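Student: Coordinates only, no sequence provided:
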């Protein structure tokens, strides 16, 4: 069992040629007792984006704050606070912040998806 607050979870900044202004926090994982799954929190700062990629596992997303674009297999979807999405396995996808405030979302993946 775990009861906590995101303020208590250290974020890992991620930058590189295919990702910009992204921070990742692992909130719940097998370490906390949730076998097989991982719940992560991502922040994309203004102008930030996740890598455009695909993988052999699905994931579930919930937008907590901000506005952005979720690109899935050639189509762009506008998302904002309260939006949610299921991204099937092997689909090319990417999140992009299109606002001035932080774009924050939860991403739940099978354990093998947390790399």
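Tutor: Received the coordinates, thanks. As the structure is a prediction and not an experimental result, all values here were calculated from the model.
Student: Could you use CA atoms for every contact and neighbour count after this?
Tutor: Noted.
Student: ok, longest strand in the protein?
Tutor: Of all the segments of type strand in the chain, defined by DSSP state E, the longest one is strand 37-49.
Student: Quick one: residues in contact with that strand.
Tutor: By C-alpha atoms under 8 Å, 6 or more residues apart in numbering, the surrounding residues in contact with strand 37-49 are 19-30, 50, 94-111, 114.
Student: do that again at 6 Å, thanks
Tutor: 19-29, 95-97, 100, 102-111 (C-alpha atoms under 6 Å, 6 or more residues apart in numbering).
Student: now for the helix or strand just after that strand, which elements pack on it?
Tutor: Proceeding N to C from strand 37-49, the next assigned helix or strand is strand 59-65, under DSSP states H and E. Packing partners of strand 59-65 (3 or more C-alpha pairs under 6 Å, 6 or more residues apart in numbering; DSSP states H and E): strand 84-87, strand 103-110.
Student: also this one, for the comparison:
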């Protein structure tokens, strides 16, 4: 067992196509001995966004602070508002994106299967149309 604080975890810029103003911290991952899930903390700067993408695994998200939109559905055709305390389930292969539509930082926790965690974000991502 261990206890870790976000301020003690390295923050990485998501330097991948389609991402704007996004940083990620790998809070718990396979290097910590986690056999099933990895926990990642994302920060999206004002008016930034994650890439519009899909992948073959589910993930669960909890909005820690801020507000914005989550894009999902067939080819990203559904847009829903999100804010602190909301949870989002993204099924496998659904095109999705998180957008910060505010002037404050949007933060969210994301759980993915550990064997798909590549450390820099959208592993096996396929750009949405």
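Tutor: All right, it came through fine. These figures come from a predicted structure and were not determined experimentally.
Student: Can you report how many residues lie near residue 91 of the second structure?
Tutor: 17 (other C-alpha atoms under 10 Å).
Student: Tell me the counterpart of it in the first structure.
Tutor: The alignment partner of residue 91 of the second structure in the first structure, by TM-score structural alignment, is residue 88.
Student: Tell me which residue of the first structure matches up with residue 112 of the second structure.
Tutor: Checking TM-score structural alignment: residue 112 of the second structure goes with residue 109.
Student: could you list every residue that touches its match?
Tutor: Contacts of residue 109 of the first structure by C-alpha under 6 Å, 6+ apart are 37, 38, 59.
Student: how far away is it from residue 4 of the first structure?
Tutor: 20 Å (C-alpha to C-alpha, to the nearest Å).
Student: Apart from its neighbours in sequence, what residue is nearest the spatially most central residue of the second structure?
Tutor: Nearest to the geometric centre of the second structure sits residue 110, at 5.1 Å (C-alpha atoms, centre = their mean). Spatial nearest neighbour of residue 110 of the second structure, chain neighbours left out: residue 61 (4.4 Å); criterion: C-alpha to C-alpha, 6 or more residues apart in numbering.
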